[in-house]
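Visitor: generate a structure from the sequence data that follows.
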Amino acid sequence: MKIAIRVVAWLISLLVVVQAASIAYALMSIGHLVFDDGGTVDKDTEVGGVGFALHSIVGMQVIPALAIILLILALILRSPAVTWLAVSVVVAVALQVVLGIFGADAPALGWLHGIVAFVVFVLAGITGQRTMSARAVPQAATATG
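Guide: Purely as a prediction, here's the structure:
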């Protein structure tokens, strides 16, 4: 169980890096179009589409699903320390999703969105690291009768 938690936690951290790379690609593609080629951007512009799509799919579906799986695995492990770390990952991911959704209408939220990405990266990494030394709470003996 500990290895599964570690793998899922570190996979979340890795996917945060993929998130950063995909959005950087998308925005640099637009920058190249506008500043180097003199093009314009509107809602039909397809430049950077792969980066935007990857950022959206990984951020809105894959990472949240993995965060929930991480929490379920932590609950099965029955380690309070790992469970609280997993809860913190889920909360940070939820905040990240909300900031991403509302960031389209309030671009200033992009500052927080970027900062919370680092928080998710660090929390998931700590969860993976601390899981191996975590101790599970022993299950209570049940009376048979």
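
Visitor: alpha carbons only for contacts and neighbour counts from here, please
Guide: Will do.

Visitor: who touches the nearest residue to R6 once chain neighbours are set aside in this structure?
Guide: Leaving aside its sequence neighbours, R6 sits nearest to G128 (CA to CA, 6 or more residues apart in numbering; 4.1 Å). Going by CA atoms under 8 Å, 6 or more residues apart in numbering, G128 touches I5, R6, V7, V8, A9, W10.

Visitor: switch the cut-off to 10 Å
Guide: Counting by CA atoms under 10 Å, 6 or more residues apart in numbering, G128 touches 2-13, 70, 82, 85-86, 122.

Visitor: can you check G114 too?
Guide: G114 neighbours (CA under 10 Å, 6+ apart): A20, Q96, L99, G100.

Visitor: just among those residues, which is most surrounded?
Guide: Q96 (23 neighbours; other CA atoms under 10 Å).

Visitor: which ones are touching it?
Guide: Contacts of Q96 by CA under 10 Å, 6+ apart are 59-60, 64, 90, 110, 112-117, 119-120.

Visitor: repeat that for L95.
Guide: By CA under 10 Å, 6+ apart, the neighbours of L95 are V89, I101, L112, H113, V116, A117, V120.

Visitor: what do you get if the cut-off is 6 Å, keeping everything else the same?
Guide: Applying CA atoms under 6 Å, 6 or more residues apart in numbering to L95 gives no contacts.

Visitor: now show me the structure for the sequence below, then we'll compare the two:
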Amino acid sequence: MTDELLRETAHKIGCCAGELSAEGRTVDLLLTLFVPEDEVAFCLFAAGSPASVAQVCRQAEIPFHRIAEAIESAATGRCVENGDAMDPLDQPHLKGENHMKAVYKILAIVVAAQVVLQSMAMVYAVAGQGKWVLEGGVLDAAVIESRAFVFPEVLGYAVHGMVGTMIIPLTALILLISSFFTKVPGAVKWAALVLLLVAAQVTLGFLGHDIPALGALHGFNALLLFSAAIYAARLARNGVASQTADPDARLAPRT
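Guide: I've put the predicted structure just below:
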């Protein structure tokens, strides 16, 4: 086995592990070793179960002899820097990656929460408008163009407009920027999809004033945006979990 083949094998296993983690089953390839003298390769995983590791290997079409559970000793695998013991998982670059994954997850959740806030604000405003009309209020072009707070719930329209045209797009843009530093498979793709759906949402919202039928698409697109943001958050959550997995859950298949 050459170095190039070993790298290709590790890449294939890593991709399959990322796909499985995206489904909610944490699997992360930590290390790949090849012993030329014995013609044996070892892969070290952080995973929730042997079945998950076996599934990754099968998907990657990597034959394996067995999967053995490994227990990490607190005194093993530590390096000493300036006289202080330091866990390899606590090295600065790994900490930085985990911090960016946490930022990515939080931003994705914030986008989803803002979509919910948008829906609540709109229903609040429409309900208040209906109550105001039933009580004798008259809604015409003059009232709409005046932008006056003729009933208290009109605040919902203002919140809907401000959050939808300013805050959500800015949050989605920051999410996309952070995705390049998370090192999570699929993070950039889903962040880009979230930003694309946000752009579509804003466009449909403005066009809906002239073409009411687009209002229905505006609501449907909001559901797509919410779903994409939640999925992006799950990607990051799985990525953080794989880095901080319990040492007792690390499994090493021998191939």
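
Visitor: picking that back up, what lines up with the residue nearest to R6 of the first structure in the second structure?
Guide: The equivalent of G128 of the first structure in the second structure is A233 (alignment by TM-score structural alignment).

Visitor: if I look at its match, how far off is A191 of the second structure?
Guide: 10 Å (CA to CA, to the nearest Å).

Visitor: cool, I174 of the second structure as well?
Guide: 9 Å.

Visitor: more neighbours, these two?
Guide: A191 (28 against 17).

Visitor: and the more buried one, what element?
Guide: helix 187-207 (DSSP states H and E).

Visitor: the corresponding residue of the first structure for G164 of the second structure: neighbour count?
Guide: With TM-score structural alignment as the criterion, the equivalent of G164 of the second structure in the first structure is G59. When neighbours are defined as other CA under 10 Å, G59 of the first structure has 21 of them.

Visitor: secondary structure element holding the residue positioned nearest the centre of the first structure?
Guide: In the first structure, the centroid-proximal residue (CA atoms, centre = their mean) is I63; its distance is 4.5 Å. Element membership for I63 of the first structure (DSSP H and E) is helix 63-77.

Visitor: now that helix, how far from the chain's geometric center?
Guide: 12 Å (CA atoms, centre = their mean, to the nearest Å).

Visitor: stretch 33-40 of the first structure too?
Guide: 32 Å.

Visitor: cool, and stretch 125-139 of the second structure?
Guide: 40 Å.

Visitor: buried ones in that stretch?
Guide: A125, G128, Q129, W132 (16 or more other CA atoms under 10 Å).

Visitor: and stretch 197-215 of the second structure, by the same measure?
Guide: Buried residues in stretch 197-215 of the second structure (16+ other CA under 10 Å): L197, V198, A199, A200, Q201, V202, L204, G205, G208, L214, G215.

Visitor: and for stretch 42-56 of the first structure?
Guide: Those would be V47, G48, G49, G51, F52, L54, H55, S56, for stretch 42-56 of the first structure by 16+ other CA under 10 Å.

Visitor: in the contacts of G114 of the first structure, find the pair that's most separated.
Guide: A20 and L99 (15.1 Å; CA to CA).

Visitor: give me the distance between C43 of the second structure and H209 of the second structure.
Guide: 58 Å.

Visitor: H93 of the second structure too?
Guide: 49 Å.
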